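Novice: from the sequence below, what's the structure:
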Amino acid sequence: MRFRSTRPEATADSPGVVIPETMRAVVFDAPGDADALRVASVSTPDPILSEVLVRVVAAGINPIDAKTRAGRGAAGAITGWPATLGYDFSGVVVAAPYESHPFPPGTEVFGMTPTPRTPGTYAEYTVVPSLSLARKPASLSHVEAAGVPLAALTAWGVVVETALAHAGQRILIHAGSGGVGHFAVQFAAYFGAHVIATGSSRNLDWLRELGAAEVVDHTTARFEDVVADVDVVVDLIGNVADDTGTRSLEVVRPGGLLIEVPTGAWPGFRDAAAARGIRSTGYKVVPDGGALATIARLLDSGAVRVFVDRVFDLEQAAAAHRELEKAHTRGKIVLRVSDD
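Specialist: All right, here's what the predicted structure looks like:
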């Protein structure tokens, strides 16, 4: 492997650090199924302006990755091939913009990249805007931390910043055992809301452990038959399965709020909600390092936890995508990229 000359900014706090010219990364050459993913040697990215270069130890996998790989999701923003997927990461800073930067070389961090504006995190190195970083929770391994950023920030934005979760509020969360869902249940419960979560029978007890006051087994009951008069619905499914989104309107009180999270899963939700006197909004995750730092404190305190269902090596990215697309994951799937 060829190495670059040591960069002054990379070594101000860690003399002797060298950065390789190339790195291993999972790439795909055109939209396709999971088998389109392959491991290749690509150029190590160069940070610019306020970006930090991070050695990736682990990378989280999210549904948006699979959608983008298949030609949906964020695929329209890909400007060149081959492309690398991945938003979530946990790793170690190897190059900072300046000597007194808040994340100097050697700092363990986690966060989100603006993929595909920059190469993704299914790689040995990634570049990250400083404002999208936070220090890794000390109580978590890199594998655990890599499962947090996108899912937890989405849940935080939906439950805390949009629904304004509080005591006395009734919040229905669909797919409560998934990546975003299991954080949404915990955040809503932490802030005092009465949480109702839907899930499969194997996850009902676990959802109660996370803080759900009521659970509905979607395989044996229709939630609209047992739930009513909720203030907020956090819909993480949409109308792609059994018209979950449309049916949710039946259980929201007049003037209540429907938050529709999956992009494109129910294009007509705004008009449908308005026709019933229900407020509605979509949501897009904000890669806010400040919010992530708050979430890190909750994780370190034990008030919130992350659940990693499966861990795959970088070379097994295709298998990880196939597992994700089964839609039965509890919590998160993570890629192990390098040694801790």
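
Novice: when you work out contacts or count neighbours from here on, use the C-alpha atoms and nothing else.
Specialist: Will do.

Novice: show me where the stretch 101-250 of the chain has its helices.
Specialist: With helices called from DSSP state H, counting those that start in this stretch, the stretch 101-250 of the chain shows them at 142-146, 149-156, 179-190, 204-210, 223-226, 244-248.

Novice: quick one, the second one and helix 179-190 angle?
Specialist: Between helix 149-156 and helix 179-190, the angle comes out at 40 degrees (axes from the mean of the first three to the mean of the last three CA atoms, to 10 degrees).

Novice: pull the residues that contact helix 149-156.
Specialist: Contact with helix 149-156 is made by 62, 87-89, 110-112, 179-181, 183-184, 187, 284-288, 291-292, 295, as judged by CA atoms under 8 Å, 6 or more residues apart in numbering.

Novice: please point out which parts of it sit buried.
Specialist: Buried residues in helix 149-156, counted by 16 or more other CA atoms under 10 Å: 149-156.

Novice: also this sequence, please, to line up against the first:
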Amino acid sequence: MRVMELVRFGGADTAFAAREQPMPSPGPGQLLVKVMATSVNPLDLQTRRGDYRDHVALPAVIGNDVSGVVVETGTGAGRYRPGDEVWYLAPVFTGQGTYAEFHVVDQDLVARKPSRLSHVEAAGLALVGVTAWEALVERAGVRTGERVLVHGGAGGVGSVAIQVARALGAEVVTTARARDHDFVTRLGADVTIDFSAGDYVPQVQALGGVDIVLDTVGRDTLTRSPLALADRGRVVSIVDIPEPQNLLAAWGVNATYHFLFVSPGRAKLEALGRLVDQGELRPVIGAVLPLADVAHAHSLLEGGSADEGRQRPRGKIALAVHPMDETPHAAAART
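Specialist: Just a heads-up that it's a prediction; the model follows:
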């Protein structure tokens, strides 16, 4: 099978090489999946740069999102059959990644692909969807009527988090550039703040504060969040923040902090699938590239450096691994 291997840490242009590897075989309780699509996430950029070199031995196949078709089942893997369309989030830093034509996975991590999603859409939703669900539901415990602040609402996780929070009955405030305000409003944001035009904290305070802050951007968000929180508010951060942060203000509002490194699981995918089936959640696919163009995909996600004058796409960048027909919905999501 063909894979795109990470052969050296550093810049995208020299990091990857196309290689041929033997076809893997599923072990007990495992599935061999033909990868129809995968996607690129900030975690992949960090891995490629060498941020996690202690966990990644080169050469390596990285990537974590999969939407595909079951090809073969191992002994005891009776939940699925060859031909079933599935989607999943592969474990991070464990086994081979998903920049490959085929992938082996434990069946307990796999869910049936929602019929309303193309493979490209499902691959673009897996990691960001599970992250948003785990942050808002499992960590923050969002409740109907609460107010949620999503930092970076036009990004991969942010665009999904807005929709999940709205589907669960929350009011959504988000930060985004002015050019993205109409976009995040269409996703369901009730209030949008231009973070580049001034301090977001006074604007949130004028609303009466928020119950939950979802941090997808880092910087000084941990220090600033308590100033925007109502009493007993919760902060969930999905960003590595190496700089020291002053959390003294958190005591004044009895704040709770959660630091999230996402974990895969079928139950979370099935919950997201139900929202998709109900028409309350749609992936946002900003670009679709072939697997061979993974270096270009990384450059685009980092800010469009591979295309001079081109802005970073909204939502997710997907990689089409095998030829497929894309649903009209996927094309509409990119507008």
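
Novice: could I get the TM-score for this pair?
Specialist: Aligned and superposed, the two chains score 0.88 in TM-score terms (TM-score structural alignment, normalised by the length of the second structure); 313 aligned residues with a CA RMSD of 1.9 Å.

Novice: before we move on, the earlier item: just the buried residues of the contacts of helix 149-156 of the first structure.
Specialist: By 16+ other CA under 10 Å, these give 62, 87-89, 110-112, 179-181, 183-184, 187, 285, 287-288, 291-292, 295 as buried.

Novice: compared with the second structure, how much does the longest strand seen in the first structure deviate?
Specialist: The longest strand of the first structure (DSSP state E) is strand 51-61. Here strand 51-61 of the first structure, set against the second structure after superposition, deviates by a mean of 0.8 Å using mean CA distance after the TM-score superposition for the first structure.

Novice: count the neighbours of the corresponding residue of the second structure for Gly176 of the first structure for me.
Specialist: With TM-score structural alignment as the criterion, Gly176 of the first structure lines up with Gly153 in the second structure. Counted with other CA atoms under 10 Å, the neighbours of Gly153 of the second structure add up to 34.

Novice: which residue in the second structure lines up with Ala303 of the first structure?
Specialist: Matched to the second structure by TM-score structural alignment, Ala303 of the first structure sits across from Glu280.

Novice: so where is the longest strand of the first structure in the second structure?
Specialist: Per TM-score structural alignment, the counterpart of strand 51-61 of the first structure in the second structure is residues 30-40.

Novice: tell me the contacts of the counterpart of Pro114 of the second structure in the first structure?
Specialist: Aligned by TM-score structural alignment, Pro114 of the second structure pairs with Pro137 of the first structure. Contacts for Pro137 of the first structure (CA under 8 Å, 6+ apart) come out as 145, 296-297, 299-300.

Novice: again with Thr84 of the first structure
Specialist: So Thr84 of the first structure contacts 25-28, 116, 119-123 (CA under 8 Å, 6+ apart).

Novice: ok, and these in the second structure?
Specialist: Contacts conserved in the second structure for these, using both residues aligned by TM-score structural alignment, their matches' CA atoms under 8 Å: 25-28, 119-123.

Novice: closest to Ala318 of the first structure out of those residues?
Specialist: Here the nearest of those to Ala318 of the first structure, counting by CA to CA, is Val26; it sits at 9.2 Å.

Novice: check contacts around the closest one.
Specialist: By CA under 8 Å, 6+ apart, Val26 of the first structure lies in contact with 37-40, 84-85, 122-123, 314-315, 317.

Novice: could you export those residues as TSV, including distance to Ala265 of the first structure and secondary structure?
Specialist: Below are these laid out as TSV (distance: CA to CA, whole Å; DSSP: H, G, I helix; E, B strand; the rest coil):
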residue	distance to Ala265 of the first structure	secondary structure
Leu37	25	coil
Arg38	29	strand
Val39	31	strand
Ala40	33	strand
Thr84	25	coil
Leu85	21	coil
Tyr122	26	coil
Ala123	30	strand
Leu314	30	helix
Glu315	31	helix
Ala317	25	helix
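
Novice: which among those count as buried?
Specialist: Among those, those scoring as buried are 37-40, 84-85, 122-123, 314-315, 317 (criterion: 16+ other CA under 10 Å).

Novice: nearest to Leu236 of the first structure among those?
Specialist: Using CA to CA, Leu85 comes nearest to Leu236 of the first structure of those, at 21.7 Å.

Novice: in strands, which of the contacts of Thr84 of the first structure appear?
Specialist: Going by DSSP E, the strands hold 25-27 from the contacts of Thr84 of the first structure.

Novice: out of these, the closest to Pro97 of the first structure would be?
Specialist: Ala25 (23.7 Å).

Novice: counterpart of that closest one over in the second structure?
Specialist: Ala25 of the first structure maps onto Val3 in the second structure, by TM-score structural alignment.

Novice: that match is in contact with Gly97, isn't it?
Specialist: No: using CA atoms under 8 Å as the test, Val3 of the second structure is too far from Gly97 to be in contact (9.5 Å).

Novice: and Arg310 of the first structure, how many neighbours?
Specialist: By other CA under 10 Å, the residues close to Arg310 of the first structure number 15.

Novice: likewise Asp54 of the second structure?
Specialist: Applying other CA under 10 Å, we find 7 residues neighbouring Asp54 of the second structure.

Novice: quick one: classify it as helix, strand or coil.
Specialist: Here Asp54 of the second structure is recorded as coil under DSSP: H, G, I helix; E, B strand; the rest coil.

Novice: so it versus Phe9 of the second structure, what's the distance?
Specialist: For Asp54 of the second structure, the distance to Phe9 of the second structure (CA to CA, to the nearest Å) stands at 12 Å.

Novice: got it, and Val164 of the second structure?
Specialist: 35 Å.

Novice: just Pro82 of the second structure next, same as before
Specialist: Look at Pro82 of the second structure and Phe9 of the second structure: by CA to CA, they are 37 Å apart.

Novice: these two: which is more packed in?
Specialist: Ranked by neighbour count (other CA under 10 Å), Pro82 of the second structure and Phe9 place Phe9 first, with 19 against 13.

Novice: contact partners for the more buried one?
Specialist: 15, 47-50.

Novice: among those, which are located in helices?
Specialist: Here DSSP state H is the test, and the contacts of Phe9 of the second structure give 47-49 as lying in helices.

Novice: ok, and the most crowded of those?
Specialist: Comparing these by number of neighbours (other CA under 10 Å), Arg48 comes first, having 24 neighbours.

Novice: tabulate the contacts of Phe9 of the second structure (JSON lines), appending distance to Phe183 of the second structure.
Specialist: Output for those, formatted as JSON lines (distance: CA to CA, whole Å):
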{"residue": "Ala15", "distance to Phe183 of the second structure": "33"}
{"residue": "Thr47", "distance to Phe183 of the second structure": "30"}
{"residue": "Arg48", "distance to Phe183 of the second structure": "30"}
{"residue": "Arg49", "distance to Phe183 of the second structure": "31"}
{"residue": "Gly50", "distance to Phe183 of the second structure": "33"}
